[in-house]
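Participant: Pasted the sequence and its predicted model underneath.
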Amino acid sequence: MSEKPEWFKSSYSDSEGNNCLEVAPCPTAIHIRDSKLSTDSPQLTVPAGPWADFLAYAIGATAH
């Protein structure tokens, strides 16, 4: 990845800065990290297609 990703905190993170999941969407993948571990936190990278499938499943599962 040549460009530095732009990270966004989860809307479920509390106002104290705890329990922060951050994501950095890119055209072909989504990068995920735990912000409590600093900016050098290990990252999980998921291809865009499987990530979209996961979100559709998760949203559908919560609708029932």
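Facilitator: Nice, thanks for sending it over. Numbering: from 1, shown residues only.

Participant: make it CA atoms for all contacts and neighbour counts henceforth
Facilitator: Noted.

Participant: Would you state the strands of the protein in chain order?
Facilitator: 8-9, 21-25, 29-34, 43-47 (DSSP state E).

Participant: could I get the ones you listed as CSV with mean neighbour count and distance to Gly60?
Facilitator: Listed next are those as CSV, based on neighbours: other Cα atoms under 10 Å; distance: least, Cα to Cα, whole Å:
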stretch, mean neighbour count, distance to Gly60
strand 8-9, 16, 23
strand 21-25, 18, 21
strand 29-34, 19, 20
strand 43-47, 14, 20
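
Participant: These into a markdown table, with extra columns for distance to Tyr57?
Facilitator: As requested, the strands of the chain are arranged in a markdown table below (distance: least, Cα to Cα, whole Å):
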| stretch | distance to Tyr57 |
| --- | --- |
| strand 8-9 | 21 |
| strand 21-25 | 18 |
| strand 29-34 | 16 |
| strand 43-47 | 15 |
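
Participant: The structure to be compared is supplied as follows:
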Amino acid sequence: MINEIVVRIIAERIITRGENPLRKRPFQLDDVTNEEYRKAVEDYIITNTADVTGVEEVVTQ
């Protein structure tokens, strides 16, 4: 079972280059070793970061 709060915290640290407290360096996706959490973090980053997906918001008037 995946804890969505943990996924959000890890993803936000990766996006903002926050520190990984265990390694004393910026958090990287490779630091997530659990396959289920890694997939969840990847999905979170993709859905919450337009730069990663290359999608631009189109505003119609």
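Facilitator: Now that the structure is in, tell me what you want to look at. Please read all numbers here as calculations on a predicted model, not as lab measurements.

Participant: Got a TM-score for the pair?
Facilitator: The TM-score (TM-score structural alignment, normalised by the length of structure 2) is 0.31; 30 aligned residues with a Cα RMSD of 3.0 Å.

Participant: Can you check which of the strands of structure 1 gets nearest to Thr62 of structure 1?
Facilitator: Closest approach to Thr62 of structure 1 among those is made by strand 21-25 (19.4 Å; Cα to Cα).

Participant: and Tyr57 of structure 1, how far is that from Trp51 of structure 1?
Facilitator: Separation of Tyr57 of structure 1 from Trp51 of structure 1 (Cα to Cα, to the nearest Å): 10 Å.

Participant: same question, Val23 of structure 1
Facilitator: Applying Cα to Cα to Val23 of structure 1 and Trp51 of structure 1 gives a distance of 12 Å.

Participant: count of residues packed around Asp51 of structure 2?
Facilitator: For Asp51 of structure 2, the count of nearby residues is 10 (other Cα atoms under 10 Å).

Participant: what secondary structure does it sit in?
Facilitator: helix (DSSP: H, G, I helix; E, B strand; the rest coil).

Participant: who's in contact with it?
Facilitator: Residues near Asp51 of structure 2 by Cα atoms under 8 Å, 6 or more residues apart in numbering: none.

Participant: Can you show me the helices along structure 2?
Facilitator: 4-15, 35-48, 50-53 (DSSP state H).

Participant: before we move on, the earlier item: shared neighbours, Val23 and Trp51 of structure 1?
Facilitator: Ile30.

Participant: before we move on, back to that, mind putting the helices of structure 2 into TSV with distance to Pro26 of structure 2?
Facilitator: Formatted as TSV, the helices of structure 2 follow (distance: least, Cα to Cα, whole Å):
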stretch	distance to Pro26 of structure 2
helix 4-15	7
helix 35-48	16
helix 50-53	18
